[in-house]
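J.: Sequence below, structure please.
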Amino acid sequence: PADFYTRLRSSAVVPTTSQPTPGDFHAAYQELGEYERVYSLHIAGTLSGTVESARAAAAEFGDRIRVVDTETASAAVAMLGLAIQRRLERGTTDEEVEKLVRRHRRESQLIFTLDTLDYLARGGRIGRAAAWAGGLMRVKPILTIRDGEVIPIKRVRGNQRAFQEFIAAFESGSSDGPGLRVAIADADAPDRTEALRELVGRTRPQADLELVATLGPVIGTHAGPGTVGLFWFADE
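T.: Have a look, this model is predicted:
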């Protein structure tokens, strides 16, 4: 990812992304043939056609493959996967997992900021934040994703003010405890991730920071370098 972001910052050529084909998913599902149930979790269908490719492939496997439109993106998808895995390890049912998926769609929260909206605009993923594009000199947009759509929250000046907004949203939208699961993801901005990690630890000291990640090239292409996001979900 580091090399990718170096090129993304300097290249005049804008990279493009494309979802896997149904054939790609079909091959992957065949490789998982030893499992009686597969949960295939995907970025919101409103942001990518990936989930439709997965559904087309899964149709040939009957009920064994459960394709899930998470209605979210990035680390939030991974957090749902970790929550499902915890239940699989202790023993669960399809009904319990489906209930978890519905609750995750309702209750999982994320907030993120970008250095610029240009990358979202180029990729057509900008949603309601389109009204802010082109007018952000030294201003940080604070955004979220709801029902699979990018939603603008506020515009502030500078990273420090952006993180104040992050923590205010995190504090008002969570309760401290070991069941509070948290993740941080960035696009070539490790210093911002470290600062956010410290703020999270002070704000919710009992929370489980279960994932710290660098955004891969697909999300990074649309979010742009400098992006950082905070994700949380109350679970067992």
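J.: Please make it C-alpha for all contacts and neighbour counts, starting now.
T.: Noted.
J.: Quick check: the gap between the most centrally placed residue in the chain and residue 195.
T.: In the chain, the centroid-proximal residue (CA atoms, centre = their mean) is residue 74; its distance is 2.2 Å. Distance check for residue 74 against residue 195: by CA to CA, to the nearest Å, it reads 20 Å.
J.: go on, residue 179?
T.: Here residue 179 is placed at a distance of 23 Å from residue 195 (CA to CA).
J.: Next: residue 61.
T.: According to CA to CA, residue 61 and residue 195 sit 45 Å apart.
J.: Strands along the chain, start to end?
T.: 38-42, 65-69, 109-113, 139-146, 149-157, 180-186, 208-214, 228-234 (DSSP state E).
J.: and those strands as TSV, adding distance to residue 202 and mean neighbour count?
T.: Shown next, in TSV, are these (distance: least, CA to CA, whole Å; neighbours: other CA atoms under 10 Å):
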stretch	distance to residue 202	mean neighbour count
strand 38-42	32	18
strand 65-69	33	21
strand 109-113	18	24
strand 139-146	21	20
strand 149-157	22	17
strand 180-186	13	24
strand 208-214	12	17
strand 228-234	15	24
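J.: Relative to residue 127, which of those is closest?
T.: When these are compared by CA to CA, strand 149-157 sits nearest residue 127, at 5.0 Å.
J.: What is that closest one packed up against?
T.: Applying 3 or more CA pairs under 8 Å, 6 or more residues apart in numbering; DSSP states H and E, we find strand 149-157 packed against strand 139-146.
J.: Would you do the same for the sequence below? I want to compare the two.
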Amino acid sequence: MTLAIVTDSTASLPADLASAREVTVVPLEVVVDARSYTEGIDVTPEDLARALRAGRAVSTSRPSPERFARTYADLVDRGAEAIVSIHLSSRVSATFESAQMAAQDCAVPVSCVDSLQVGMATGYAVLSAADARDAGESADDVAKAARDRSERATTYFYVATLEHLRRGGRIGTASALLGSALSVKPILGVQDGQVRPIEKVRTSARAIARLEELTAQAAASHGDRVDVAVQHLDADAQARSLADRLGESLGLSTVDVMEVGAVIGAHVGPGLLAVTVSGRPPVDV
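T.: So this is what the prediction gives:
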């Protein structure tokens, strides 16, 4: 059976990697001053960071059900007999809902997976699904591989300000006000599919140091079978320095470093540093 895998642009998979793994990516939209741009096509993270720094009005928009329907239909036309569609948390975006609506009218079975994650935590789930597909597993097992990998992911992040999350409705107003008081620097995480405050520290340096400590704890819970990614927005030098330290302290030969896409960037703002620890599937013995 020919099985296709679909995800959305917030999964942070580089275009060449998505192509190599035969993953179809449906883009979200970024709206700047009432003009809509397609993530990964006509707006870059650098464009987004400049817009935010300039104080321009920025928001985001999910793909429509019709956009998903066209994607699914195209895959069917190319021979897909089943589709597994894996997306960011339904508790921060209606993207998953759009996928579900489109799946109802698709000519072949579509299994929609709510990763309850964001960024590379979703991306690693997609890659595990691709591994399962390439191993010849069924659509149900491919979807399960994605869900299982999602459940083994932990993401922590530091933002320079909670204002962008507050404006986008991704975190409560009270938390935003508390985070800005007395120059407190927040560390947040993804828990149960939602962005939640984890800790508050006094300085940026301490926040980044605490990110390292939390990452080490998360990695230890998975033994030595983990993938780690550092993501950022307009903070490449800090991200690469953090990745180097994590690689050394965790004994990893590779820590992935990438800028978040414009859609996630719109909600976190310039200066974001995020770390995802994703436990790999257990090895059968």
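J.: how near is the aligned partner of residue 168 of the first structure in the second structure to residue 250 of the second structure?
T.: Using TM-score structural alignment, the equivalent of residue 168 of the first structure in the second structure is residue 213. To residue 250 of the second structure, residue 213 of the second structure is 11 Å away according to CA to CA.
J.: And for residue 122 of the second structure?
T.: 22 Å.
J.: Counting neighbours, go ahead and name the busier of these two.
T.: residue 122 (31 against 16; other CA atoms under 10 Å).
J.: just checking, the more buried one touches residue 87?
T.: Yes - counting by CA atoms under 8 Å, residue 87 is a contact partner of residue 122 of the second structure at 6.8 Å.
J.: helices and strands around the host helix or strand of residue 6 of the second structure, which ones?
T.: Using DSSP states H and E, residue 6 of the second structure sits in strand 3-8. If you count contacts as 3+ CA pairs under 8 Å, 6+ apart, strand 3-8 of the second structure packs onto strand 23-26, strand 82-87, helix 120-134.
J.: Tell me roughly how far the second one lies from the first structure on average.
T.: Spelled out, it's strand 82-87 of the second structure. Following the fit onto the first structure, the mean deviation recorded for strand 82-87 of the second structure is 1.7 Å by mean CA distance after the TM-score superposition for the first structure.
J.: Could you list the residues in contact with that strand?
T.: Contacts of strand 82-87 of the second structure with the rest of the structure, by CA atoms under 8 Å, 6 or more residues apart in numbering, involve 1-8, 11, 72, 95-96, 99, 108-115, 122, 125-126, 139, 142-143, 146.
J.: State which helix of the second structure is the longest.
T.: helix 204-220 (DSSP state H).
J.: Show residues contacting that helix.
T.: Counting by CA under 8 Å, 6+ apart, residues outside helix 204-220 of the second structure touching it are 154, 156-158, 160, 185-187, 200-201, 226, 242, 246, 249-250, 275-277, 279.
J.: run the last query once more with 6 Å
T.: residue 201 (CA atoms under 6 Å, 6 or more residues apart in numbering).
J.: Now do it against strand 194-201: the angle between them, please.
T.: 120 degrees (axes from the mean of the first three to the mean of the last three CA atoms, to 10 degrees).
J.: quick revisit: so the following helix or strand past the strand holding residue 6 of the second structure aligns onto which residues of the first structure?
T.: On the C-terminal side of strand 3-8 of the second structure, the closest following helix or strand by DSSP H and E is helix 15-20. Alignment note (TM-score structural alignment): helix 15-20 of the second structure is unmatched in the first structure.
J.: Quick check: buried residues in helix 15-20 of the second structure?
T.: residue 18 (16 or more other CA atoms under 10 Å).
J.: Counterpart of residue 118 of the first structure over in the second structure?
T.: Per TM-score structural alignment, residue 118 of the first structure is aligned with residue 163.
J.: what about its match, neighbour count?
T.: Count around residue 163 of the second structure with other CA under 10 Å applied: 19.
J.: And the one 5 residues further on, by the same measure?
T.: A count of neighbours around residue 168 of the second structure, defined by other CA under 10 Å, yields 16.
J.: ok, it to residue 187 of the second structure distance?
T.: Residue 168 of the second structure is 18 Å from residue 187 of the second structure, by CA to CA.
J.: same deal with residue 157 of the second structure?
T.: Distance from residue 157 of the second structure to residue 187 of the second structure, counting by CA to CA: 6 Å.
J.: again with residue 271 of the second structure
T.: 13 Å.
J.: same deal with residue 115 of the second structure?
T.: To residue 187 of the second structure, residue 115 of the second structure is 22 Å away according to CA to CA.
J.: With residue 245 of the second structure instead?
T.: Distance from residue 245 of the second structure to residue 187 of the second structure, by CA to CA: 19 Å.
J.: Residue 243 of the second structure too?
T.: On the measure of CA to CA, residue 243 of the second structure and residue 187 of the second structure end up 17 Å apart.
J.: How about residue 3 of the second structure?
T.: 39 Å.
J.: now residue 117 of the second structure
T.: Look at residue 117 of the second structure and residue 187 of the second structure: by CA to CA, they are 17 Å apart.
J.: what does residue 247 of the second structure give?
T.: Residue 247 of the second structure is 21 Å from residue 187 of the second structure, by CA to CA.
J.: Rebuild the strands of the first structure as TSV, extending it with distance to residue 131 of the first structure.
T.: Output for the strands of the first structure, formatted as TSV (distance: least, CA to CA, whole Å):
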stretch	distance to residue 131 of the first structure
strand 38-42	27
strand 65-69	27
strand 109-113	16
strand 139-146	11
strand 149-157	9
strand 180-186	24
strand 208-214	28
strand 228-234	21
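J.: Residue 85 of the first structure is nearest to which of these?
T.: strand 38-42 (10.0 Å).
J.: Just want the angle from the closest one to strand 65-69.
T.: 20 degrees.
J.: in the second structure, what residues pair with strand 38-42 of the first structure?
T.: Going by TM-score structural alignment: strand 38-42 of the first structure matches residues 83-87.
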